[in-house]
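# here is a sequence together with a model predicted from it:
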Amino acid sequence: MSESFNAERDAGITEQPPVSKTEREQASIALVPATTSGMPPTAQSFFAVVNANGTLARGFGAVSATRLATGTYQVVFSHNLTGSAYVGSIGLSGSVGASAPGEITVVGRAGIPNGVFIQTFTSAGVLADRGFHLAILS
């Protein structure tokens, strides 16, 4: 990770880090085109459950999950997500226990049309590693 990204992150700027050539190539495998008007007849829902360390616990249409930095993740899916809706929630991957409280932001991943950029925070707004659930309506 670049020093400028670390400095910007520490200053509270939440700009996404650049995408490497390898990440872009891996994300382009099995990419399905997006539509420009409304939900197509082939509309689908996808999901990913990701552990705090960035590993993919399970998912539907999820290809990979990566922890980029503290509280900063990307999840790559098998379809183009441009124009989709992203819904995220802090939570553990198992069926028992309780997650530490926190907040989550989700947005499309810059440079990867089938990727989602996620940041998780403590309740005080400080970047922190948190497990999460991500739903995509496409």
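Received it, and whenever you're ready, just let me know what you need.
# contacts and neighbour counts: CA atoms only from here.
OK.
# run through who's touching the host helix or strand of Tyr73.
For Tyr73, the host element (DSSP states H and E) is strand 72-77. Contact with strand 72-77 is made by 27, 46, 48, 54, 61-68, 109, 114-120, 127, 129, as judged by Cα atoms under 8 Å, 6 or more residues apart in numbering.
# gap between Ile112 and Ala52?
22 Å (Cα to Cα, to the nearest Å).
# put this next to the previous one:
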Amino acid sequence: MSSSRSRRGAVGQPAPDAEEAARADTEINSCTAAGLPASARVLFAVVDANGSLVRGLGATSATRLAAGMYQVAFDQDVARAAYVGTVGPAAGGLAPQGSITVASRTGIPNAVFVETYAASGHTDRPFHLAVLA
């Protein structure tokens, strides 16, 4: 059975007009100053609740500093990078509920400081960390 709807795009989205499409095409090539440099890398680390580095890309070590506090080191300066962290299992299954904060590591330009929490405060949790450097 044939449909009169376009098979491209989500149902209900209006088609862009020619001017809008042309503007979007020029922005692809003109925003290099606002985007990541050509030398940019996406780094990541998966860390167990005990601070062990399970796997990663560009990650060189992970250390548990105290309950719910970790340091993750990388093979390059990440002090001015963007960080994204999430509580997540190091292997299969689901991680216990919790929250996470990430920040540059004071005094160590190639490391990220990570804190994990439960409702009761700092608590050890496994996590995933992505760094856009």
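Good, I have the coordinates. Since the model is a prediction, treat every value here as computed from it, not as a measurement.
# give the aligned range of the strand holding Tyr73 of structure 1 in structure 2.
Using TM-score structural alignment, strand 72-77 of structure 1 lines up with residues 69-74 of structure 2.
# that stretch vs structure 1, mean deviation?
With the two structures superposed, stretch 69-74 of structure 2 lies on average 0.2 Å from its match in structure 1, counting by mean Cα distance after the TM-score superposition for structure 1.
# for that stretch, what is the distance to the chain centroid?
14 Å (Cα atoms, centre = their mean, to the nearest Å).
# ok, stretch 52-69 of structure 1 next?
Taking mean C-alpha positions (Cα atoms, centre = their mean), stretch 52-69 of structure 1 and its chain are 8 Å apart.
# and if you look at stretch 51-65 of structure 1?
The answer for stretch 51-65 of structure 1 is 9 Å, by Cα atoms, centre = their mean.
# stretch 47-56 of structure 2 aligns to what range in structure 1?
Using TM-score structural alignment, the partner range for stretch 47-56 of structure 2 is residues 50-59.
# any idea how far the matching stretch is from the chain center?
10 Å.
# need the strands for structure 1, in chain order.
Using DSSP state E, the strands found in structure 1 span residues 45-50, 56-60, 62-69, 72-77, 85-90, 103-108, 115-121, 132-137.
# and the contacts of the longest one?
Same thing as strand 62-69 of structure 1. With Cα under 8 Å, 6+ apart as the criterion, strand 62-69 of structure 1 contacts 46-48, 50, 53-56, 73-78.
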